[in-house]
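Q: Have a look at this fold, sequence not included:
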């Protein structure tokens, strides 16, 4: 899962990013509302954590503009203001949940997990598609009940294709999801990852779980 953390307090932002990454999330960071809005618009994001008191653009403005764009990603707002009026303003702007500073990391982690689960429209963390089961919480995939030996990148590819299985995912979109936007990408690396993942998901060559549509991208075919 790829998260966007928009927070101008550098110590808090870096600390939260380290803890979230230790929990297995990919975390992009922004120190002001303008950069945060740009990243949310330009790159695939599964959830945004947005501080309200941001420079350049306020957190409320960021949330409002994302919702005006039609972006339905879950948004958790962070606020130093604890009054119920401020909470209502944040939620009415389009946020899905709020957390008042100061807070403990386990509470933020629990809210992130709950919002992501709700966005997946799943009643549990496990999604079963034919012989393949994916435990989003544990970040583990099973084939016929046996845990698959996937690298972190292979798991991310599988998770993203499964979540977006109703449509074709372009190579560019998948690359944006996998790699920081300031890294050089090599399309050959992505093709190798897809090939390796196909062999692990379908060792007998009977499922064909990942379809390649020439010139368009990839689609997960099960479910």
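A: Good, I have the coordinates. Here the structure is a predicted model, which is why all the values come from computation and not from measurement.
Q: Could you use CA atoms for every contact and neighbour count after this?
A: Noted.
Q: what's the following helix or strand after whatever helix or strand residue 107 lives in?
A: Under DSSP states H and E, the secondary-structure element containing residue 107 is helix 105-119. From helix 105-119 onward toward the C-terminus, using DSSP H and E, the following helix or strand is strand 126-129.
Q: just checking, next helix/strand downstream of that following strand?
A: In N-to-C order, the element after strand 126-129 by DSSP H and E is strand 132-135.
Q: list the buried ones in that next one?
A: Of the residues in strand 132-135, those with enough neighbours to count as buried (16 or more other Cα atoms under 10 Å) are 132, 133, 134.
Q: and the last one, what does it touch?
A: Going by Cα atoms under 8 Å, 6 or more residues apart in numbering, residue 134 touches 126, 127, 128, 140, 141, 142, 159.
Q: Could you point out which of the residues you listed is nearest to residue 8?
A: Within the set of the contacts of residue 134, residue 159 lies nearest residue 8; the separation is 30.2 Å, counting by Cα to Cα.
Q: separation between the closest one and residue 64?
A: As defined by Cα to Cα, to the nearest Å, residue 159 lies at a distance of 28 Å from residue 64.
Q: so what's residue 143 closest to, chain neighbours aside?
A: The shortest distance from residue 143 to any residue other than its chain neighbours is 4.7 Å, reached at residue 132 (Cα to Cα, 6 or more residues apart in numbering).
Q: quick one, what contacts that neighbour?
A: For residue 132, the residues meeting the contact criterion (Cα under 8 Å, 6+ apart) are 141, 142, 143, 144, 145, 201.
Q: I'd guessed the third one sits against residue 129; true?
A: No - Residue 143 is not in contact with residue 129 according to Cα atoms under 8 Å; the separation is 9.9 Å.
Q: Looking at the two, which one has more neighbours?
A: More crowded of residue 143 and residue 129, by other Cα atoms under 10 Å: residue 143, with 17 against 14.
Q: Distance of the more buried one relative to residue 176?
A: When distance is defined by Cα to Cα, residue 143 is 27 Å away from residue 176.
Q: what about versus this one:
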């Protein structure tokens, strides 16, 4: 099970957050930054949820310490302070997401899943969405444990779209990256390949490839 370190000095917030997330993740608790560092010496975690204002060592200090020693564990920072300067400071230190209290736990879960997906893509070159898996290292795509027969171009196009779910890529961006800047292929070719991919993904309900009329395409993951 995915391990999340929750660093929060308010006991009530820790308890509620643990109740909301424990069905999907193993939650390890820490009461401040120093306690978090002690916990991290004992176990490796996949993600951290860190409050800003805490005694002894606050969230900013904790992230600064972790990044200074090369620890790249993803961090979601929680705070009651939602102004731009605080967000800017957090992102400059190396956090991954910034959420303002009171916590919307559905939104928090979306951010956790998105960060874990990006982290898995970066480290393993593998994207898992529901029953679909596509691996850049293994050069395979599987739906319901069955290999899909994708051409090299279909594979590259699908991997690109799924690497950035929700992001629309223009036809020109797709053309330049998949076919190259010097290609004489026109935009209709992209449409042909998108249709081929959709046909091969028939029965896949985890995500869809959406056409943005006159613009391009994006992959949308179904919640």
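A: Now that the structure is in, tell me what you want to look at. This structure is a prediction, so every number in the text was calculated from the model and none was measured.
Q: What about the contacts of residue 134 of the first structure, which one has the most neighbours?
A: Neighbours were tallied for each of those (criterion: other Cα under 10 Å), and the maximum of 24 neighbours falls on residue 141.
Q: Confirm that that one sits in a helix.
A: No - Residue 141 of the first structure is assigned strand when assessed by DSSP: H, G, I helix; E, B strand; the rest coil, not a helix.
Q: what about the closest residue in space to residue 81 of the second structure that isn't next to it in sequence, how many neighbours?
A: Counting by Cα to Cα, 6+ apart, the nearest residue to residue 81 of the second structure once its immediate chain neighbours are dropped is residue 100, at 6.8 Å. The criterion is other Cα under 10 Å. On that basis, residue 100 of the second structure has 15 neighbouring residues.
Q: ok, residue 100 of the second structure touching residue 83?
A: No - counting by Cα under 8 Å, residue 100 of the second structure does not reach residue 83; the two are 9.5 Å apart.
Q: Quick check: residue 132 of the first structure vs residue 144 of the first structure, distance?
A: Counting by Cα to Cα, the gap between residue 132 of the first structure and residue 144 of the first structure amounts to 6 Å.
Q: hang on, residue 102 of the first structure in a helix?
A: No - with three-state DSSP as the criterion, residue 102 of the first structure is assigned coil and is not in a helix.
Q: Chain neighbours aside, what residue packs nearest to it?
A: Nearest in space to residue 102 of the first structure, with sequence neighbours left out and distances taken as Cα to Cα, 6+ apart, is residue 80 at 7.3 Å.
Q: surely the one you found meets residue 103?
A: No - assessed by Cα under 8 Å, residue 80 of the first structure is found out of contact with residue 103, at 10.0 Å.
Q: quick one, which of the two is more surrounded?
A: With other Cα under 10 Å as the criterion, residue 80 of the first structure and residue 103 differ in neighbour count, and residue 80 comes out ahead with 14 against 11.
Q: tell me the contacts of the more buried one?
A: Neighbouring residues of residue 80 of the first structure by Cα under 8 Å, 6+ apart: 100, 101, 102.
Q: So what's the residue count around the nearest residue to residue 162 of the first structure once chain neighbours are set aside?
A: With Cα to Cα, 6+ apart as the measure, residue 220 is the residue that lies nearest to residue 162 of the first structure, at 6.0 Å, once sequence neighbours are left out. Counted with other Cα under 10 Å, residues neighbouring residue 220 of the first structure total 21.
Q: so how far is residue 145 of the first structure from residue 220 of the first structure?
A: Here the criterion is Cα to Cα. By it, residue 220 of the first structure lies 20 Å from residue 145 of the first structure.
Q: Likewise for residue 64 of the first structure?
A: Using Cα to Cα, which is the criterion applied here, residue 64 of the first structure is 43 Å from residue 145 of the first structure.
Q: Looking at those two, which is more packed in?
A: With other Cα under 10 Å as the criterion, residue 64 of the first structure and residue 145 differ in neighbour count, and residue 64 comes out ahead with 18 against 10.
Q: Map residue 158 of the first structure onto the second structure.
A: When the second structure is aligned by TM-score structural alignment, residue 158 of the first structure is left unaligned.
Q: can I assume residue 158 of the first structure sits in a strand?
A: No - counting by three-state DSSP, residue 158 of the first structure falls outside a strand, being helix.
Q: Now do it: how many residues are near it, please.
A: Residue 158 of the first structure, neighbours per other Cα under 10 Å, totals 21.
Q: and if you look at residue 189 of the second structure?
A: Residue 189 of the second structure has 11 neighbouring residues, counting by other Cα under 10 Å.
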